[in-house]
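Engineer: coordinates only, sequence not included:
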């Protein structure tokens, strides 16, 4: 068995927002699920590509969700304990 880095899942998703200053999507049925990635670096690269491709659309926004923090709260660096 090889030593591989710990898998820290990240989700990249986006779509049109109701208000470009908020985080509420206009239509959840049209949400663009870009994918789930094994680490932040890969998720960031996917997010950056989607964000760059939609830079001229002020209503569209993409996010990186740290799924690993939901699945295992001990991986959240902001948690103290």
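Structural biologist: Cool, the structure landed. Just so we're clear, the structure is a prediction, and the values are computed from it rather than from any experiment. Numbering: from 1, shown residues only.
Engineer: For the rest of this, base every contact and every neighbour count on C-alpha atoms.
Structural biologist: Noted.
Engineer: Strands of the chain, start to end?
Structural biologist: 10-16, 32-37, 60-65 (DSSP state E).
Engineer: Let me have these in CSV, extended by mean neighbour count and distance to residue 26.
Structural biologist: Below are the strands of the chain laid out as CSV (neighbours: other Cα atoms under 10 Å; distance: least, Cα to Cα, whole Å):
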stretch, mean neighbour count, distance to residue 26
strand 10-16, 22, 6
strand 32-37, 16, 12
strand 60-65, 20, 10
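Engineer: Could you export those strands to TSV, including columns for distance to residue 49?
Structural biologist: Shown next, in TSV, are those (distance: least, Cα to Cα, whole Å):
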stretch	distance to residue 49
strand 10-16	11
strand 32-37	10
strand 60-65	10
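Engineer: here's the one I want to compare it with:
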């Protein structure tokens, strides 16, 4: 099974959470075949917006959503 990971981000209503303000403005960084490459992409995106506390990037483990018991 592929271990797909999605990296995405956007402005959040609360920096402590992942409630995005406007889903139409989500930055879809990409889908990656392993956590290491996803983490690298996440780190790059997060560092570009480090001065904006309302911007948040996350790694979504797509393989866990596709096969939650797998």
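Structural biologist: It's in. Everything quoted here is computed from the prediction, not taken from an experiment.
Engineer: Give me the TM-score for these two chains.
Structural biologist: The TM-score (TM-score structural alignment, normalised by the length of the second structure) is 0.92; 70 aligned residues with a Cα RMSD of 1.1 Å.
Engineer: on that earlier part again, wait, which of the strands of the first structure is closest to residue 44 of the first structure?
Structural biologist: When those are compared by Cα to Cα, strand 60-65 sits nearest residue 44 of the first structure, at 7.2 Å.
Engineer: The closest one against the second structure, how far on average?
Structural biologist: Average distance, strand 60-65 of the first structure versus aligned residues of the second structure after superposition (mean Cα distance after the TM-score superposition for the first structure): 0.2 Å.
Engineer: counting contacts, what elements does that strand pack onto?
Structural biologist: If you count contacts as 3 or more Cα pairs under 8 Å, 6 or more residues apart in numbering; DSSP states H and E, strand 60-65 of the first structure packs onto strand 10-16, helix 40-53.
Engineer: Report how many residues lie close to the equivalent of residue 7 of the first structure over in the second structure.
Structural biologist: Counting by TM-score structural alignment, residue 7 of the first structure lines up with residue 2 in the second structure. Per other Cα atoms under 10 Å, the neighbour tally for residue 2 of the second structure reads 9.
Engineer: ok, residue 2 of the second structure - contacts?
Structural biologist: 33, 63 (Cα atoms under 8 Å, 6 or more residues apart in numbering).
Engineer: again with the one 3 residues further on
Structural biologist: Residues in contact with residue 5 of the second structure, defined by Cα under 8 Å, 6+ apart, are 31, 32, 33, 34, 35, 38, 59, 60, 61, 62, 63.
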